[in-house]
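Peer 1: structure here, sequence nowhere to be found:
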């Protein structure tokens, strides 16, 4: 897999039925290792090990309703009161982080209402904060957990 602009982490992989699987510490099971999953697993460990997010407050690939349609977010981190704090949309390293990717994350956030919205392809990461009046401001980095 491609080297990413995220800290390395210890991971467990296995090969089964001609596919490589990686252990997801949040879902507590092996999942197929795709380029997007490689980014998602790196970002999970980055949030936990570098930014202080408790693993028990992170949800991975849960179904939500967006404008009456079923969708799945990549990551949502909750604060200690179970309020969505950060939503993250992960893409494969080959995917350009365009306005369309941000729009997708914002659309998912309509039903989540997290304070922070981030997108990453493992090489680049962008994050911003949504203020109480709905204004969005880009941040220099992913916020530390303080919920």
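Peer 2: Thanks, I have the structure now. Just so it is clear, the model here is predicted, and its values are computed rather than measured.
Peer 1: could you use CA atoms for every contact and neighbour count after this?
Peer 2: Fine.
Peer 1: which residues of the protein fall in strands?
Peer 2: With DSSP state E as the criterion, the chain has strands at 13-16, 19-24, 29-32, 58-60, 63-66, 69-72, 75-78, 84-90, 116-120, 125-130, 136-138.
Peer 1: so which of these is nearest residue 107?
Peer 2: Closest approach to residue 107 among those (C-alpha to C-alpha): strand 63-66, 7.0 Å.
Peer 1: take this one as well and set it beside the first:
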């Protein structure tokens, strides 16, 4: 099934010129690794959409193997109200395709733990199983009780700041506009259209690695779009063009300039080289009045900037 964590983002903290992942339950920071991102994304789902108490979410739970010398650690264990293992969750990188082998690994962990349910996730797909003695049966949905949800939840601006999309140095009007823009960009998605991109470090002194929303154009090209904050207290609009499965261009422009400068300059990097271009006024106006339809129009204008 499509992962329940889609559209949830881990909290981040900036320190020592690095972006760290922040665990809101353990109150600790961790290195920004793919498996940790997936794990904390699922924690966000549990905290925001289910009735699971934070006190019943366990991390790195030790699991004895058949070999007495070895102890493995489960990524997540959800306990019931009697603090007995209820769900065992294993988190894999989004680059790993889930299959029977990864499911077998989780089942081995559970021989000792004896949880009622098993799940493996790569942040894109969740595979659920129910355990009854030695019998393991696939499930089509998770076993958690959900909180009442609005049809289309709107995240407050502080949500996007804590997750590294917007920095704290922006003025309040720009911050509010950024929040509205992100709520439109990351509205409940179609399958597989949110991803974390790792871009080459030598592209810019500003790190462009983050979660992006992927949009398909009428021509078949794709554009990844996001706002990204970094440790330098700056936020940029970043767009990555993909053609025929290959990233063919990157464009970025400081968010503060978009909202405060008449003709802001953007940096464009393509196979033809690096250049400075004008960010069009029509794109500025679409950003200041975000909606699903305006975001799609913005995407088309940004794709044209790569011609």
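Peer 2: Arrived safely. In this text the structure is predicted, and so the values were computed from the model without any measurement.
Peer 1: so after superposing, what's the score?
Peer 2: Overlay of the two chains. TM-score (TM-score structural alignment, normalised by the length of the first structure): 0.87; 141 aligned residues with a C-alpha RMSD of 2.0 Å.
Peer 1: make TSV from the strands of the first structure and add mean neighbour count and distance to residue 51 of the first structure to it.
Peer 2: TSV is the format used below for the strands of the first structure (neighbours: other C-alpha atoms under 10 Å; distance: least, C-alpha to C-alpha, whole Å):
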stretch	mean neighbour count	distance to residue 51 of the first structure
strand 13-16	12	24
strand 19-24	17	18
strand 29-32	14	23
strand 58-60	19	13
strand 63-66	14	25
strand 69-72	11	24
strand 75-78	23	12
strand 84-90	25	12
strand 116-120	24	14
strand 125-130	19	14
strand 136-138	13	18
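Peer 1: of all these, which lies closest to residue 39 of the first structure?
Peer 2: strand 84-90 (6.6 Å).
Peer 1: re the thing from before, ok, which of the strands of the first structure comes nearest residue 5 of the first structure?
Peer 2: strand 125-130 (8.8 Å).
Peer 1: give me the mean distance between the closest one and the second structure.
Peer 2: Overlaying the second structure shows strand 125-130 of the first structure at a mean distance of 0.7 Å from the equivalent residues (mean C-alpha distance after the TM-score superposition for the first structure).
Peer 1: count of neighbours near residue 142 of the second structure?
Peer 2: 18 (other C-alpha atoms under 10 Å).
Peer 1: in contact with it, which residues?
Peer 2: Neighbouring residues of residue 142 of the second structure by C-alpha atoms under 8 Å, 6 or more residues apart in numbering: residue 128.
Peer 1: okay, the strands of the first structure in CSV with distance to residue 106 of the first structure next?
Peer 2: Formatted as CSV, the strands of the first structure follow (distance: least, C-alpha to C-alpha, whole Å):
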stretch, distance to residue 106 of the first structure
strand 13-16, 32
strand 19-24, 25
strand 29-32, 26
strand 58-60, 17
strand 63-66, 10
strand 69-72, 13
strand 75-78, 13
strand 84-90, 9
strand 116-120, 7
strand 125-130, 10
strand 136-138, 10
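Peer 1: of those strands, which approaches residue 97 of the first structure most closely?
Peer 2: That would be strand 116-120 among those, by C-alpha to C-alpha, at 7.2 Å.
Peer 1: what's that closest one packed up against?
Peer 2: Contacts defined by 3 or more C-alpha pairs under 8 Å, 6 or more residues apart in numbering; DSSP states H and E place strand 116-120 of the first structure against strand 84-90, helix 99-112, strand 125-130.
Peer 1: in a markdown table, list those along with distance to residue 139 of the first structure.
Peer 2: Shown next, in a markdown table, are those (distance: least, C-alpha to C-alpha, whole Å):
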| stretch | distance to residue 139 of the first structure |
| --- | --- |
| strand 84-90 | 13 |
| helix 99-112 | 14 |
| strand 125-130 | 5 |
